[in-house]
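Q: Build the 3D model from these lines:
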Amino acid sequence: MKILVTGAAGFIGYHLCERLVSLGHEVIGLDNINGYYDVELKLARLKNLGILKSTIDYNTLVTSDIHRAQFHFIKLNLEDQENLPTLFIEQSFDMVCNLAAQAGVRYSLEKPMKYVESNIVGFVNLLECCRNSKVNKLVYASSSSVYGMNEKVPFSTDDNVDFPISMYAATKKSNELMAHTYSHLFNIETIGLRFFTVYGPWGRPDMAMFLFTDAIINDKPIKVFNKGNLSRDFTFIDDIIEGVIKILEKNSCSNNLYRLYNIGNGNPVKLLDFIEAIERTIGKKAIKEIMPMQPGDVKKTFADTTGLLNDYGYEPLTSVKDGVAKFIAWYKEYYDSEA
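A: Alright, predicted model coming up:
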């Protein structure tokens, strides 16, 4: 298939592009390479896909040095209402996987307009491109943050999610509503994936796994929010990618064009236990700075993945112990090579 993957220089997008190409698909990767976090990490991911920094220019399609015709990359804003439709017309995609978004819960409290531009205007532009270019399947990233302060666990896609507590969560909830509208009006299959705390090699520097590892290795204090009384459904990147691949490649047994799934590990881990797993792997104790609860944060995430298991046979296989070890091995190799 010919698949557009947006957010291709991002953590999940990079891994998905690698996997799709290995399976023989033709992939066009799109990303605006913004400066929300270290641009050099994004460029290093693209280099692994065969896209060199010197070849990247806005709205220019670049061919991979490694994968040749199987992978191309274009630097483009999702909200670009002139060039994105042109790309769709020229490329005739079989399906789209939208992983591009302005990420981060806490940053959304500081820069809400960035979330409106990318996550709302950009998403509508993408939906319009799918509609006008007759792309009949859109898989897109939602987030576990839509559950807000939901205290019923595990979180189910049947739960009420009308009370987001961050602008990021509100934009993800709006994506689901807009997708429903386009499924209903234009017969586009839209599948929203509520991701739960993804971690692993090439992960984002603003996420707990990266922050904790970096701090412990470099003898810096780590911030432990809500006095450590937090739990997260930490999900290893390989498990996430296998789930996304199943959804892209296989037809569901459901006749419903609009669907939502939780994609997580289904096994929440206490934050302090997660930190302990990192300490054991590194062989060094963390310097803990105990902090209060942060605005926009939630105490616990816990995914009910029954829907994804029933419809696609999704089952995460990676333990936190193994996942942490794989991340730390990557971290040490990456920063040794950078030095």
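
Q: hey, let's count contacts and neighbours off CA atoms from now on
A: Will do.

Q: Can you classify Ala44 by secondary structure?
A: The three-state assignment at Ala44 reads helix, by DSSP: H, G, I helix; E, B strand; the rest coil.

Q: Here is the second sequence; please produce its structure so I can put it next to the first one:
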Amino acid sequence: MKQKQQRQLNNVYLITGAVGFIGYFLSKKLLDQGLQVIGFDNINDYYDPQLKIDRLNQLKEYDNFVFVEGDLAEKVEIGAVFETYQPAIVVHLAAQAGVRYSLENPDAYIQSNIVGFFNILEACKKYPVNHLIYASSSSVYGSNTKVPFEETDRVDHPVSLYAATKKSNELMAHTYSHLYNIPATGLRFFTVYGPMGRPDMAYYSFLDKYFNGEAIKIYNNGDFANDLYRDFTFIDDIIRGIEKLILCPSDDLIPHRVFNIGNNKPVKLMEFIAALEKALGKSLNENVSFIKEYEPIKPGDVPATYASTNKLEDIVDFKPSTSITDGLQVFTDWYVHYYNKLQETSLRS
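A: Got it, this is the predicted structure:
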């Protein structure tokens, strides 16, 4: 029998992974609207913590922001946050990210993505919330060859531990939503990019390598006729989609739903790289060409990611509007400014 819950009436938003890429932009968006945001993050060193600290310092400028540094895997810590702040909306974005890194450090994925998410669900059960939104991933589609990916597709064959943990999250959320009447929404993200993004992502590392004089590795065997496709989604579009879901009446989302959130316009990897070269060239006012090395596709990677976003569009009118050209230009302009690359280029010349 489902348990009836007395839900929160306040306007407190708990964002886990608040100083991560998506978490930072979402927190800032809500703070700009005058809403109370509790940010939770462990500021780990999976990538350069300085970027996370810089994001955090910007969020700390808001009087309506409270930051809690903690570990998802510590159940008592999570419970204390819920008890103290009584969040009405929880957006759970914290997780150990990365497909390839899951081959090197699987323990981190179990602790953060499985144990950590279990602790979030338990807290939502004990301290009822109006809506739990959590990050899943397009990786759950595994080696699915049917495109575009639809939420009704089978996702029973993940090809990485990271994907397996995200599929597990969806199952766990469905169960808790069913048993305890928790309005829960999972979002399958499709390659989110933009300024202040994750340095472990390929598009970001390509710029790092360019300025270090190193070759970029392209995992498509140099097979341009059968190039990899990716559904790149600009961060502003992602944040608008999440914001629309937050505003969606919770009764429309019970007991549990999963949505793709992507661009619905897949781009060939080589076309993306060409667009990135062009954007960086504009940022630097010079011609840019990456040194390229072609290698076989990596274990855990998939040939194509392509989101059908019809379901989310029907619910909240989600329509990404940022082109690859415009999005990459914003990113490269930020990167050049953040790392003072324009000045370095001037000195070299």
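
Q: just checking, what residue in structure 1 corresponds to Val316 of structure 2?
A: By TM-score structural alignment, Val316 of structure 2 lines up with Tyr312 in structure 1.

Q: any idea how far its match is from Ser252 of structure 1?
A: 7 Å (C-alpha to C-alpha, to the nearest Å).

Q: And Asn187 of structure 1, by the same measure?
A: Asn187 of structure 1 sits 15 Å away from Ser252 of structure 1, going by C-alpha to C-alpha.

Q: Pro154 of structure 1 too?
A: 23 Å.

Q: now Ser144 of structure 1
A: For Ser144 of structure 1, the distance to Ser252 of structure 1 - C-alpha to C-alpha - is 22 Å.

Q: neighbour-wise, which of these two wins?
A: Ser144 (23 against 16; other C-alpha atoms under 10 Å).

Q: In structure 2, what sits opposite the more buried one in the alignment?
A: Aligned partner of Ser144 of structure 1 by TM-score structural alignment: Ser138.

Q: Please name the residues that touch the closest residue to that match other than its chain neighbours.
A: Closest residue to Ser138 of structure 2 apart from its sequence neighbours, by C-alpha to C-alpha, 6 or more residues apart in numbering: Arg188 at 5.0 Å. Applying C-alpha atoms under 8 Å, 6 or more residues apart in numbering, we find Arg188 of structure 2 in contact with 135-138, 258-261.

Q: which of these show up in structure 1 as well?
A: Listed in the original numbering, the contacts of Arg188 of structure 2 still in contact in structure 1 are 135-138, 258-261 (both residues aligned by TM-score structural alignment, their matches' C-alpha atoms under 8 Å).

Q: Name the single longest helix found in structure 2.
A: As assigned by DSSP state H, the longest helix anywhere in structure 2 is helix 161-180.

Q: What range does that helix cover in structure 1?
A: With TM-score structural alignment as the criterion, helix 161-180 of structure 2 aligns to 167-186.

Q: Please list the residues outside that stretch that contact it.
A: Taking C-alpha under 8 Å, 6+ apart as the rule, stretch 167-186 of structure 1 contacts 103-105, 108-109, 112, 115-116, 119-120, 123-124, 127, 131, 142-143, 145-146, 148, 161, 164, 188-190, 192, 257-258.

Q: can you do 6 Å?
A: Outside stretch 167-186 of structure 1, the residues that touch it by C-alpha atoms under 6 Å, 6 or more residues apart in numbering are 105, 108, 142, 145-146, 164, 189, 258.

Q: ok, so of these, who is nearest Glu82 of structure 1?
A: Glu189 (24.2 Å; C-alpha to C-alpha).
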